[in-house]
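Novice: Kindly return the folded structure for what I paste below:
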Amino acid sequence: MLQISLWKRFVILGLCLAALITAAPNLFYSRVEGHNDAVAAFDKTGAMTETQVAAKAAWPDWAPSALVNLGLDLRGGAHLLAEVHLNEVHKARMDALWPEARKVLAAERATIGAIRRVPSPAGELRIQIGERTQIARAVEVARTLASPVVSLTGVGQSDYEVTGEGDTVVFRLSEAEQKATDDRTMQQSLEIVRRRVDAAGTREPTIMRQGTDRILIEVPGIGSAQELKDLIGTTAKLTFHPVLGTTSNPDAPVASGNELLPDASRQGLYHMLDEVPVVTGDDLTDARPTTDDNGAPAVSFRFNVSGARAFGDYTADHIGEPFAIVLDGKVISAPTIQAHIAGGSGIITGRFSIEEATDLALLLRAGALPAGMTFLEERTVGPELGADSIESGKKAAVVGFGLVIAWMILSYGLFGVFAAVALVFNIVMIFAFMGAVGATLTMPGIAGIVLTMGTAVDANVLIFERIREELRQAKSPARAIELGYEKAMSAIIDANVTTFLTGVILFVLGAGPVRGFAVTLIVGIVTSVFTAIWVTRLLVVIWYGWRRPKTIVV
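Specialist: Purely as a prediction, here's the structure:
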């Protein structure tokens, strides 16, 4: 008997109704988007401008407000491909190791003689000893600094390889430690880039690792690639160094362990600094824009417990000496320590504008990039081009929808109308699901939806053709419809499972446009199977129960 139980009818109708309600905000995209932005601004700052108040009032608070996010190619925005300088991290590791190595080797000075650091390539630390014949003892002592690698692939290995070459002790990062360090650096870079982009209030950015040392960054809605570079391109690497002297000669000789950096505000002035910082920006817990005693823009900062202790101890022992604050390789301030600075807080002054002080505070709060970046590729997609893409996508979807509907109605009559209604709900469910989970729609995603329109009716074609076959065998209309749905089920499942698995593979292995296409394809397959099997069946059952036809034409 052709029948669907009452509870199944409620479930089918409930899902269709929920999809309509959830997808409805996309019909009023600009109003809902303005409302959401105003709510987000209020949650962040606790206040709204008059424009934001009006935007919030344009859409009721009780109504659903989830939207399908538009990708870079639809909204416009900026695309960057950045290469992370991993060698800088290796060098920093060796620089940080030098004070410890100097300490343990100095304890053996009576045996190995005087020690000194000699120039070495990035990723190596070379220390020359006075007694060449005692190199084996020096290497033995130096190896006490090595520790096990903290990674799944580095079990049983040490982080440093220590060897002797003539009268020189050589430290290198082991292969396992170098891989673990590179992975940590990339993960940290990804997280910091994401924080900076999120702090700027951008919507639905795509930030992902590509290869071993590259990061892909796509931010819809931002004005230009340069604006995005200005936001994330600065490393914001803050360090505090002892000042050994000043000079106007940029080619002044630099002793091993020291560095010569320019003054950011006074052209032609250079500071000789100890290469090893007393504290770094990694110890910061907060940074905020403020003003100095003269009312000029500045940035206040606060250290964590360990940073506050190191900062306080150094200032207590070096009263009357200059102390350099270095940001991204430039000395932005070199004040003289007037008194012991306890409590772990201070202020960075310089010739900042209000905007520069605010941006610097934002960058410091987000954290310093562990290494610099080189932008290998940059692209800006204007909003006009995005609007053109949306218009083209709409035309393609409308034409595709119209052709499919016309073909189904011409081929199957009233049953084709039922398939058309199911197709409408299929598209509605795609948008409802993508809006609910915050998925991003791209131009290839629109192509996936258009493709789904064509494949969505495949299940109905199988069902309707099967019904025709049963009618040819003189089955009653009710029995023919029932057998049509039952016998077509296996073919429908087989066809859609293989396509679904293909979509999953595209999503997992693909990137960018390929993943955008895969998302709508996967969602469209699931919704098309539901609408083709259950929505059309419910429509047929309701129609058949109402009309009770003696014969049907499919």
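Novice: Could you use CA atoms for every contact and neighbour count after this?
Specialist: Noted.
Novice: which residue packs closest to Leu385, ignoring adjacent ones?
Specialist: Nearest non-adjacent residue to Leu385, counting by C-alpha to C-alpha, 6 or more residues apart in numbering: Gly76, 6.9 Å away.
Novice: Double-check Pro277 against His241; I have them as touching.
Specialist: Yes. Taking C-alpha atoms under 8 Å as the definition, Pro277 is a contact partner of His241 at 4.7 Å.
Novice: Neighbour count: the two, which is higher?
Specialist: Neighbour count, other C-alpha atoms under 10 Å: between Pro277 and His241, His241 has more, with 21 against 17.
Novice: Buried by neighbour count: which residues of the longest helix belonging to the chain qualify?
Specialist: Counting residues, the longest helix in the chain under DSSP state H turns out to be helix 477-509. Across helix 477-509, burial judged by 16 or more other C-alpha atoms under 10 Å covers 477-478, 480-485, 488-489, 492, 496, 500, 503-504, 506-507.
Novice: Shouldn't Ala82 be within a strand?
Specialist: Yes. Membership of Ala82 in a strand is supported by DSSP: H, G, I helix; E, B strand; the rest coil.
Novice: Just give me the neighbour total for it.
Specialist: Using other C-alpha under 10 Å, the number of residues around Ala82 comes to 22.
Novice: ok, it - contacts?
Specialist: 214-217, 373-377 (C-alpha atoms under 8 Å, 6 or more residues apart in numbering).
Novice: Look at the residue nearest to it when sequence neighbours are not counted and tell me its secondary structure.
Specialist: Spatial nearest neighbour of Ala82, excluding adjacent residues (C-alpha to C-alpha, 6+ apart): Phe375 at 4.3 Å. Using three-state DSSP, the structure places Phe375 in strand.
Novice: Looks like Phe375 contacts His85 (just checking).
Specialist: No. The pair Phe375 and His85 fails to qualify as a contact (C-alpha under 8 Å) at a distance of 10.9 Å.
Novice: Would you mind pointing out the helix or strand Glu355 falls in?
Specialist: Secondary structure from DSSP states H and E places Glu355 in helix 354-366.
Novice: Let's compare: structure for the following, please.
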Amino acid sequence: MVVFALLIGLLYALPNVFGEDPAIQISGARGASVDMATLDKVTEQLNQDKLSYKSVAFENGAILVRFQDTETQISARDLMNQSLGDNYVVALNLAPSTPAWLESLGASPMKLGLDLRGGVHFLMEVDMDAAMDKLLGQQEDTFRTELREARIRYRAISVKDNGVEIRLRNDEQVQEAKRTLSASHPDMLFAEGSGFALTASFTEARMQEIRNYAVAQNITILRNRVNELGVAEPLVQRQGANRIVVELPGVQDTARAKEILGATATLEFREVDTNVDLAAAAAGRVPPGSEVKTSRDGNPVVLKKRVILEGSHITDSTSSNDEYGRPQVNIKLDSEGGNKMTAFSRNNVGKLMATLFIEYKDSGKRSPAGKVILEKHEEVINQATIQTALGRDFRITGIDSQAEAHNLALLLRAGALIAPISIVEERTIGPSMGQQNIDMGIQACIWGMVAVMLFTLLYYRKFGLVANLALAMNLVLIIGVMSMIPGATMTLPGIAGIVLTVGMAVDANVLIFERIREELRDGRSPQQAIQQGYANAFSTIADANITTLITAIILFAVGTGAIKGFAVTLSIGILTSMFTAIVGTRMLVNLMYGGKRIDKLSI
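Specialist: Got it, this is the predicted structure:
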């Protein structure tokens, strides 16, 4: 059993020996695609400028070029940016150089954190005011519908001071509207005001729920976007009340990272108002319920203000071709979105529906409170005719290219952010700094193990040699298990956890060996002393390690970032050290002394 566990650990720890190659990753920007012709162009340009490379491959819709050193990697990045232009994104990356036979067994190197691998760190802030305004706008539309269905005539409804104000004609209508709306909206407070006004606002509990939901939904969608675009081992997690930390290990190009996270946007499906003269609309003359937007080619498009559906209701979207070979996007909605789309499309067959892309970008300005001021950019990315009553499944046609259909499907599938977010801090950690951290961490492990091994070897002699072999076995198992777990990431504090488990592993052997010495002093035979020593020390070792393991689990549950990394390696180290210190050393001791008549132990 011990040999089998050691072989498995060694097999999955082996990919870490091969390291990673400096590489550049070339992918298409919005509307562009990467194909074999692009690969040939990249190879030709590299050969022309005499930049040596290890390999060029087309992988997962992107071109990956591996190099021998980072200097050539950076030169190649600059060259590709100049030769390929703005239609392609060229990112610095690190690619594992694991042999194919190991990859076929599912073995891969440990995932390294930002502090070891280098990469890009973003601190992003969710705009809660915009989230609240958006929700209040939805409530305004809901109130209009409910009052109309209840046949309660109102003078005006508008969003005002973190609430929705409804102006009615008399006090009787105020009371009737209050009864009707409060019955269907128990999470809102309704207050009467002067001039036959009724103001609806959210309860404090509902406000907190909205804030938490805005952050949680943005985290989910950001994680989906990063995963969809193929960034390895991203970290997306909440920090504080309204901030999100995004770390992209291995990505050295801040511009590339911003390209990945740049779609801090919402999607809306709206009806196209075809009854308005575009020339008049361009001059600013539009009906009260419509507004002018701009298409990708710069032409004006008049849309109804009412939002049919938002991107948050989309559960899946894929790109394909219709029966005539034209690109299209197939969309699936959740039940609520399906009901909304069915209700609208049933009565609007033959009319145009537009997909409006709304992006929030950093304006470079700051508010007096220090907040980032976002600029709103809107663009109609698609107009399609409703051909039949739509339900939870429908398709968008009229798309120019397959690449555009693919990108639109990706954006729809990843979801629309429920509230705009802005980057308040960005930091790039270079691979050289990460390598320095790795080197220092390895040195700490090596010198820590050398010191412990020398002590045990001198103090416990042959049994010290057994403990040292178990210690080396423990280190192999920790690295092997860390490489096997998909979500485990090695960080600098994680290396500290490994160093700590080195000492803890020897501590268990010290307890066993001291109990064996006690049994020998009490007159037991060597074989009896070994048996009693392991049996009596087990409960003490188990108690000590279990209490430490509970602490590590709590650290993992409540900690963030570096603390989680420390807790993961500490937990794995505790479990592997108990196995090697108790089972592993017992196997070695049995090989040395089992079934033999001995008079003295070298301990």
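Novice: residues making contact with whichever helix or strand comes after the longest helix of the first structure?
Specialist: Next helix or strand after helix 477-509 of the first structure toward the C-terminus (DSSP H and E): helix 513-530. Applying C-alpha under 8 Å, 6+ apart, the contact partners of helix 513-530 of the first structure are 423, 426-427, 429-430, 433, 440-449, 451-452, 456-457, 459, 492, 496, 499-500, 503-504, 506-508.
Novice: for stretch 232-248 of the first structure, same thing?
Specialist: For stretch 232-248 of the first structure, the external contacting residues (C-alpha under 8 Å, 6+ apart) are 193, 196-197, 268-281, 321-328, 334, 360, 363-364, 367-373.
Novice: Just the buried ones out of the residues you listed, please.
Specialist: By 16+ other C-alpha under 10 Å, these give 193, 196-197, 269-281, 322-327, 334, 360, 363-364, 367-373 as buried.
Novice: which ones among those residues are found in strands?
Specialist: Among those, DSSP state E puts 270-274, 279-280, 323-327, 373 in strands.
Novice: follow-up on the earlier one: tell me what the longest helix of the first structure is packed against?
Specialist: With contacts taken as 3 or more C-alpha pairs under 8 Å, 6 or more residues apart in numbering; DSSP states H and E, helix 477-509 of the first structure sits against helix 443-472, helix 513-530.
Novice: buried stuff in stretch 36-51 of the first structure?
Specialist: Neighbour counts over stretch 36-51 of the first structure (16+ other C-alpha under 10 Å) mark 36-39, 41-42, 48 as buried.
Novice: Equivalent analysis for stretch 48-61 of the first structure, please.
Specialist: Under the neighbour-count criterion of 16+ other C-alpha under 10 Å, stretch 48-61 of the first structure has 48, 52-53, 55-56, 59 buried.
Novice: what's the answer for stretch 101-120 of the second structure, then?
Specialist: Going by neighbour count (16+ other C-alpha under 10 Å), the buried part of stretch 101-120 of the second structure is 107-120.
Novice: what's the first-to-last distance across that stretch?
Specialist: End-to-end span of stretch 101-120 of the second structure (C-alpha to C-alpha, to the nearest Å): 32 Å.
Novice: do stretch 167-178 of the first structure as well
Specialist: Using C-alpha to C-alpha, one end of stretch 167-178 of the first structure lies 26 Å from the other.
Novice: how far is that stretch from where the chain is centred?
Specialist: The chain centroid and the centroid of stretch 167-178 of the first structure are separated by 33 Å under C-alpha atoms, centre = their mean, to the nearest Å.
Novice: ditto for stretch 102-109 of the second structure
Specialist: 23 Å.
Novice: My understanding was that Leu74 of the first structure contacts Ala387; is that so?
Specialist: Yes. Counting by C-alpha under 8 Å, a contact exists between Leu74 of the first structure and Ala387, whose distance comes to 6.3 Å.
Novice: and for those two, which residues touch both?
Specialist: If you check Leu74 of the first structure and Ala387 against C-alpha under 8 Å, 6+ apart, no residue is contacted by both.
Novice: Contacts only, for Ala316 of the first structure.
Specialist: Contact analysis of Ala316 of the first structure by C-alpha under 8 Å, 6+ apart lists 339-341.
Novice: Between the residues you listed, which sits nearest Gln226 of the first structure?
Specialist: Here the nearest of the contacts of Ala316 of the first structure to Gln226 of the first structure, counting by C-alpha to C-alpha, is Ile341; it sits at 39.2 Å.
Novice: so which strand or helix has the closest one?
Specialist: Using DSSP H and E, Ile341 of the first structure maps to neither a helix nor a strand.
Novice: burial measure for it, as a count.
Specialist: Ile341 of the first structure is flanked by 18 other residues according to other C-alpha under 10 Å.
Novice: Repeat that for the one 4 residues further on.
Specialist: Counted by other C-alpha under 10 Å, the residues lying close to Ser345 of the first structure total 19.
Novice: Could you do Arg209 of the first structure as well?
Specialist: For Arg209 of the first structure, the neighbour count with other C-alpha under 10 Å is 16.
Novice: Spell out the secondary structure type for it.
Specialist: Classification of Arg209 of the first structure using three-state DSSP returns strand.
Novice: again with the one 10 residues further on
Specialist: In terms of secondary structure, Val219 of the first structure is strand; the call rests on three-state DSSP.
Novice: which residue lines up with it in the second structure?
Specialist: Correspondence of Val219 of the first structure to the second structure, assessed by TM-score structural alignment: Leu248.
Novice: sorry, back to before: mind checking how far the residue nearest to Ala82 of the first structure is from Glu83 of the first structure?
Specialist: On the measure of C-alpha to C-alpha, Phe375 of the first structure and Glu83 of the first structure end up 6 Å apart.
Novice: quick one, which of the two is more surrounded?
Specialist: Glu83 (20 against 15).
Novice: Give the equivalent position in the second structure for that one.
Specialist: Matched to the second structure by TM-score structural alignment, Glu83 of the first structure sits across from Glu125.
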